[in-house]
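**Q** sharing a model prediction with you, sequence too.
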Amino acid sequence: MIRIGLTGSIGMGKSTVARMFADHGIPGHDADATVHKLYSGRAAPMIEDAFPGTTRDGKVDRTLLSPNVLGKPEAMKKLEVIVHPLVREEEQAFLEVAKQDRRRAVLLDIPLLFETGGGVRVDVCVVVSAPKDVQRQRVLERPGMSEERFEAICSKQMPDSEKRARAHFVIETGYSLDMTRRSVASVVRAIAGMG
């Protein structure tokens, strides 16, 4: 089973590209969606213990958590120690199911793939990329996003140029959806040839 690592900086179009891979029959595991689920479930009490006052109704409230961790490396590390092992457990469970289903390939959508050394967990790295102005526009259109928050998130991420240099494949998302779809199809064909 080929494990495809999908990554790219914030606002580059990972979710859209992941859906396109799914259209080709390649199931995906989304680390961000998993974190979201964990914040509403088993991670919530652990995060409340570490950062009192950051949950509401038994769920982590990101607007309360953000000021506690953004721009604070020690606090961020404390949060990651709680969340990352839980995400890895969920990822493992996903891989087990895919193996039982005899999938030829799976997609692991990991936002900080290179930053966290996750490249060793995948066979192929696919980077989703768009021009900086397109990225900025997409991110600033998100609810609750500010220029300051966008810059803080970007400062934590490896520069796009470096991600592109480390990738086996780069999928450009700054143009039409049709062009992106064609890029995904050609990457799927290339990966199928590796199997």
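**A** Looks like it came in fine. Numbering: from 1, shown residues only.
**Q** C-alpha only now, for contacts and for neighbours.
**A** Fine.
**Q** where along the protein do the helices fall?
**A** 14-23, 31-39, 44-50, 62-69, 73-100, 132-140, 147-156, 160-166, 177-194 (DSSP state H).
**Q** ok and the last one relative to helix 14-23, angle-wise?
**A** Helix 177-194 runs at 60 degrees relative to helix 14-23, counting by axes from the mean of the first three to the mean of the last three CA atoms, to 10 degrees.
**Q** and helix 177-194, what does it pack against?
**A** helix 14-23, strand 169-172 (3 or more CA pairs under 8 Å, 6 or more residues apart in numbering; DSSP states H and E).
**Q** try 10 Å this time
**A** Using 3 or more CA pairs under 10 Å, 6 or more residues apart in numbering; DSSP states H and E, the elements in contact with helix 177-194 are strand 2-7, helix 14-23, strand 105-109, strand 124-129, strand 169-172.
**Q** then this one, side by side with the first:
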Amino acid sequence: MPLIALTGGIASGKSTVARSLAARGAVIVDADQIVRDVQQPGTPVLAAIAATFGDGILQPDGSLDRAALGAIVFADADARARLNGIVHPAVRAESQRRFDDAGADPAAVVVYDVPLLVEARVDDPWDLIVVAYAPADVRRERLVRLRGLTAADADARIAAQVSDDQRLAIADVVIDTAGTLDDTERQVAALWERLTGPHPH
């Protein structure tokens, strides 16, 4: 069972690559979805976040107020480190459980769709690290056009993540998403051939 890490900066086309791999039969394990799942009301993770950052990060219904928490940790590296110390171990355990479930099928290709690979999971035993890549100016334009951000907000989001150089340095495969969707699809098809052909490694 090949275990693939798929990462990329904000607006890098990572989700497009993930969807294309899923359409070919890959099992996608979505790190962002796991984060949401382990932070549901009633979970130890949410209780620990509230104990650390105060009940102001909770909505009236007891769920996490992501915007309130984001405002605290976005600008404060120490707060971000405390949050990561709570969330990352739970995400690691849950993602492993999902990998194991998928691995019951020895032919499964499991893709861990993870934005913060460089920051959190780079040393895990991945068979292949795939980086979806588009230059920062392309990503800025996408954030403004597709997500309605101002140019300044787009730059801040991009700057808050690790640099492209750091991501590209760990890549086994780079999918360049700056071109057309067809270009991206061709690269994904070649990757799939590599993963499922007679010699996947």
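**A** Okay, I see it. These numbers come from a predicted model, not from an experiment.
**Q** can you pull the TM-score for these?
**A** Superposed pair, TM-score by TM-score structural alignment, normalised by the length of the first structure: 0.89. Supporting alignment: 194 aligned residues with a CA RMSD of 1.9 Å.
**Q** tabulate the helices of the first structure (a markdown table), appending distance to R56 of the first structure and mean neighbour count.
**A** Formatted as a markdown table, the helices of the first structure follow (distance: least, CA to CA, whole Å; neighbours: other CA atoms under 10 Å):
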| stretch | distance to R56 of the first structure | mean neighbour count |
| --- | --- | --- |
| helix 14-23 | 27 | 18 |
| helix 31-39 | 11 | 17 |
| helix 44-50 | 9 | 17 |
| helix 62-69 | 9 | 14 |
| helix 73-100 | 17 | 14 |
| helix 132-140 | 26 | 15 |
| helix 147-156 | 22 | 13 |
| helix 160-166 | 35 | 15 |
| helix 177-194 | 38 | 15 |
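**Q** please tabulate those helices in TSV, including the columns distance to I2 of the first structure.
**A** Below are those laid out as TSV (distance: least, CA to CA, whole Å):
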stretch	distance to I2 of the first structure
helix 14-23	13
helix 31-39	18
helix 44-50	33
helix 62-69	34
helix 73-100	10
helix 132-140	29
helix 147-156	28
helix 160-166	18
helix 177-194	8
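**Q** among those, which is nearest F114 of the first structure?
**A** helix 160-166 (7.4 Å; CA to CA).
**Q** the second structure: matching residues for the closest one?
**A** The counterpart of helix 160-166 of the first structure in the second structure, using TM-score structural alignment, spans residues 164-170.
**Q** any residues touching that stretch, and which ones?
**A** 7-9, 116-119, 122-123, 128-136, 158, 161, 163, 174 (CA atoms under 10 Å, 6 or more residues apart in numbering).
**Q** so how far is it off the chain centroid?
**A** From the chain centre to the centre of stretch 164-170 of the second structure is a distance of 15 Å (CA atoms, centre = their mean, to the nearest Å).
**Q** next: stretch 126-134 of the second structure.
**A** 11 Å.
**Q** nearest to L107 of the first structure, out of the helices of the first structure?
**A** The nearest among these, by CA to CA, is helix 14-23 at 7.5 Å.
**Q** which neighbouring elements make contact with the closest one?
**A** strand 2-7, strand 28-30, strand 105-109, strand 124-129, strand 169-172, helix 177-194.
**Q** what's the match for A93 of the second structure in the first structure?
**A** By TM-score structural alignment, A93 of the second structure lines up with E89.
**Q** quick check: that match vs K72 of the first structure, distance?
**A** Plainly put, E89 of the first structure is 26 Å away from K72 of the first structure if you go by CA to CA, to the nearest Å.
**Q** before we move on, back to that, can you tell me which of the helices of the first structure comes nearest to R3 of the first structure?
**A** R3 of the first structure lies closest to helix 73-100 among those, at 9.0 Å (CA to CA).
**Q** what's the angle between the closest one and helix 147-156?
**A** Using the same axes, to 10 degrees: helix 73-100 of the first structure against helix 147-156 is 70 degrees.
**Q** how close does helix 73-100 of the first structure sit to the second structure?
**A** For helix 73-100 of the first structure, the mean deviation from the second structure after alignment is 0.8 Å (mean CA distance after the TM-score superposition for the first structure).
**Q** now for that helix, which elements pack on it?
**A** Using 3+ CA pairs under 10 Å, 6+ apart, helix 73-100 of the first structure sits against strand 28-30, helix 31-39, helix 44-50, helix 62-69, strand 105-109.
**Q** and of those, who's closest to A190 of the first structure?
**A** Each of these has some distance to A190 of the first structure by CA to CA; the shortest is strand 105-109, at 12.0 Å.
**Q** mean shift between the closest one and the second structure?
**A** By mean CA distance after the TM-score superposition for the first structure, the fitted strand 105-109 of the first structure averages 1.0 Å away from its aligned residues in the second structure.
**Q** what residues in the second structure pair up with that strand?
**A** Going by TM-score structural alignment: strand 105-109 of the first structure matches residues 109-113.
**Q** run the chain-centre distance for that stretch.
**A** Centre to centre, stretch against its chain (CA atoms, centre = their mean), the figure for stretch 109-113 of the second structure is 11 Å.
**Q** what's it in contact with?
**A** Residues contacting stretch 109-113 of the second structure (CA under 10 Å, 6+ apart): 1-8, 14-15, 17-18, 21-22, 24-33, 95, 98-100, 102-103, 126, 128-130, 192, 195-196.
**Q** let's see it at 7 Å
**A** 1-7, 18, 26-31, 99, 102 (CA atoms under 7 Å, 6 or more residues apart in numbering).
**Q** okay then, goodbye and thanks.
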